[in-house]
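> Below is the sequence, then the predicted model.
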Amino acid sequence: MAGALGSQYLGGLYPCEMCMWQRWPHYAAILVALGSFVVRPARVPLVWLAALLIAISGAIGAFHAGVEYGWWEGLTRCATTMGGGAVTLDSIMNAPLIRCDVAPWSWLGISLAGWNAILSLGGALVIAILMSKSKRR
């Protein structure tokens, strides 16, 4: 989430609607993971749930990356990001239009959605492997 929020607020890369979809499971995973420290008896199921939520975000990221690369059509066309304050005609007309099918940034030919898919699915897999190994001990 630090990367996503940093790219938005420090880098000026406004999220599209599908980018926002990828954030919600991460927010939930953070809360669930923190809950695993508080509710000790439910620690193991909560960590598994956090891993599942991270994987869900990765799956949404994979879908979004496919839309950006033109492999399939998305569920939405575009979104806009408006700052706080009063909504006026000027604020609506001057809000940036963010398309879900155009990657605003990429590294090594992989978009932010693609990186989210790789890191989230990989991270969820690592958590699952570690949880499985700790269960055997």
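Now that the structure is in, tell me what you want to look at.
> from here on, contacts and neighbour counts on C-alpha atoms
Noted.
> in the protein, which spans are strands?
When secondary structure is read from DSSP state E, the chain shows strands at 78-80, 97-99, 106-107, 110-111.
> which residues touch the nearest residue to residue 53 once chain neighbours are set aside?
Once flanking residues are discounted, residue 53 sits nearest to residue 25: 5.1 Å by CA to CA, 6 or more residues apart in numbering. Contacts for residue 25 were tallied using CA atoms under 8 Å, 6 or more residues apart in numbering; they are 53, 54, 56, 57.
> Could you do residue 26 as well?
1, 53, 54, 57.
> The same query, at a cut-off of 10 Å, please.
1, 32, 50, 51, 53, 54, 55, 56, 57, 58, 120 (CA atoms under 10 Å, 6 or more residues apart in numbering).
> where's it relative to residue 108, distance?
24 Å (CA to CA, to the nearest Å).
> adding another structure so you can compare the two:
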Amino acid sequence: MSPLSRATGFRQSAAAIALLIGTTLTVGSALLFQHVGGYIPCALCLEQRTPYYVAIPIALVAAIAAAGRARPVLVRGLLLVLGLVMLWSLYLGVFHAGVEWGYWPGPAECAGAAGGDLMGGDLLSTIDAVRAPSCDQAAARFFGLSFAGWNAVASAILASIALAAAFARSDRFATLEH
């Protein structure tokens, strides 16, 4: 029997719900730091959000499929896809953190510097002059990690949850025999 065709149960349902909540909270936090906290994201910061935008609808479908007792291969397959998407996110977070720590260079489009005073002078000219911050400068560090570092931690946790649930043995109380 293929690991993806084993019966599903509470473990897969809980994981799908945790992944839906976790991915939504992670990208939601990034958006709050940007729009409420005033942290302007660099090009790599914006790129790190893409896996979350992909993962949220997949997690929603996985949660609905698990709750609706869909075929185990569908539920486990969606969890596997979520795990792979979060591994992609982990790669992006580690790459960006490495750029910030100077371990390797970032892409050419990351060399911009924030500038411009939006409140003075010609507003339209100033808006055109504002550039995203450089990717090699962490906007802030919390407990020693930048936003990119925390994204790597969150991505690793979410990938672990997804992959563990995708390949976990059936629950003792599994009711989904297909």
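Okay, I see it. Worth saying up front: this structure is predicted, and the values here are computed from it rather than measured.
> Quick one: map residue 33 of structure 2 onto structure 1.
Here residue 33 of structure 2 is matched to residue 7 in structure 1, going by TM-score structural alignment.
> Same question for residue 86 of structure 2.
Per TM-score structural alignment, residue 86 of structure 2 is aligned with residue 54.
> Burial check on residue 6 of structure 1, number of neighbours?
When neighbours are counted by other CA atoms under 10 Å, residue 6 of structure 1 registers 12.
> That one against residue 13, yeah?
Yes - if you go by CA atoms under 10 Å, residue 6 of structure 1 and residue 13 touch, sitting 8.9 Å apart.
> Let me see the contact set for the match of residue 33 of structure 2.
Counted by CA under 10 Å, 6+ apart, residue 7 of structure 1 has contacts 1, 13, 14, 15, 105, 112.
> ok now do the counterpart of the fifth one in structure 2, which residues does it touch?
Residue 105 of structure 1 is assigned residue 140 in structure 2 as its aligned equivalent, the criterion being TM-score structural alignment. With contacts taken as CA under 10 Å, 6+ apart, residue 140 of structure 2 has the following neighbours: 39, 146, 147, 148.
> Narrow these to those in helices?
Using DSSP state H, the members of the contacts of residue 140 of structure 2 that fall within helices are 147, 148.
> Which of the contacts of residue 140 of structure 2 sits closest to residue 45 of structure 2?
Of all the contacts of residue 140 of structure 2, residue 45 of structure 2 sits closest to residue 148, with 7.1 Å by CA to CA.
> Would you tell me which helix is longest in structure 2?
helix 72-100.
> Now it: buried residues?
For helix 72-100 of structure 2, a neighbour-count test (16 or more other CA atoms under 10 Å) marks 72-100 as buried.
> next one: stretch 100-115 of structure 2
Buried, per 16+ other CA under 10 Å, within stretch 100-115 of structure 2: 100, 106, 110, 111, 112.
> Please say which position in structure 2 residue 122 of structure 1 maps to.
That one, residue 122 of structure 1, aligns with residue 157 by TM-score structural alignment.
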